[in-house]
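Q: Provide a 3D model corresponding to the input given below.
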Amino acid sequence: MERLVSIKNASGLHARPAGMFVKKAAEFKATVEVIAKGKTVNAKSIMGIMSLGLAKGDELTISAKGEDEETAVNTLVELIESGFGE
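A: Below you'll find the model as predicted:
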């Protein structure tokens, strides 16, 4: 399952929201990946997420495969759309 989402928070996916994202992704059994800027990274890897350098307005695709893939994708999209409380 995949969904496209845009970064909403002004400072982009810097250390704190990236950490929140990775921590949330790690709660799921599914394999979760983020696809952006022509790269695919493991959503459970802080270094992978940070390496994308995502800023406000950038689009990314969240992709998951596994038993809880739908919940994983929807939860992570909601987290991004919430702006990480910033």
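Q: C-alpha from now on. contacts and neighbour counts both.
A: Will do.
Q: Show me where the protein has its strands.
A: 2-6, 31-36, 39-42, 59-65 (DSSP state E).
Q: Same list, those, but as a markdown table with distance to Pro17 please.
A: A markdown table is the format used below for the strands of the chain (distance: least, CA to CA, whole Å):
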| stretch | distance to Pro17 |
| --- | --- |
| strand 2-6 | 14 |
| strand 31-36 | 14 |
| strand 39-42 | 16 |
| strand 59-65 | 15 |
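Q: One more, please, to line up against the first structure:
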Amino acid sequence: MYKKEVMVTNQTGLHARPASEFSRTAASFKSDIQIEYGEKRVNAKSIIGLLSAGISFGSKIVISAEGEDEQQAVEALKDLVKTNFGE
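A: Next comes the predicted model:
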């Protein structure tokens, strides 16, 4: 398992468009990918799961992956968050 903590600096947090971009990027990897936020743990490939987590501006999340491309998956998603989902 590979994991990284990252802070969400996008002003609107993980709302509809960023959540869609995040889940689409996660789905492009073979590994199982999870997001941990507080007590919640959600499937990063599920837009509904991401939206239900309530991840807002300033939230610290942990992106973890397990599988053959786990490191590439986590690093790609970490970079997506750090660039504010291209907004």
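Q: In a markdown table: the strands of structure 1, plus distance to Ala25 of structure 1 and mean neighbour count.
A: Shown next, in a markdown table, are the strands of structure 1 (distance: least, CA to CA, whole Å; neighbours: other CA atoms under 10 Å):
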| stretch | distance to Ala25 of structure 1 | mean neighbour count |
| --- | --- | --- |
| strand 2-6 | 14 | 16 |
| strand 31-36 | 7 | 20 |
| strand 39-42 | 9 | 16 |
| strand 59-65 | 10 | 20 |
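Q: who wins for proximity to Gly85 of structure 1 among the ones you listed?
A: Taking CA to CA, strand 2-6 is the member of those nearest to Gly85 of structure 1, at 15.3 Å.
Q: Which other helices and strands does the closest one contact?
A: Under the contact criterion of 3 or more CA pairs under 8 Å, 6 or more residues apart in numbering; DSSP states H and E, strand 2-6 of structure 1 touches strand 59-65, helix 69-81.
Q: For Leu13 of structure 1, which of those is the nearest?
A: Among the helices and strands packed on strand 2-6 of structure 1, helix 69-81 comes nearest to Leu13 of structure 1, with 9.0 Å by CA to CA.
Q: Redo the helices and strands packed on strand 2-6 of structure 1 as JSON lines? Include distance to Lys23 of structure 1.
A: Shown next, in JSON lines, are the helices and strands packed on strand 2-6 of structure 1 (distance: least, CA to CA, whole Å):
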{"stretch": "strand 59-65", "distance to Lys23 of structure 1": "15"}
{"stretch": "helix 69-81", "distance to Lys23 of structure 1": "10"}
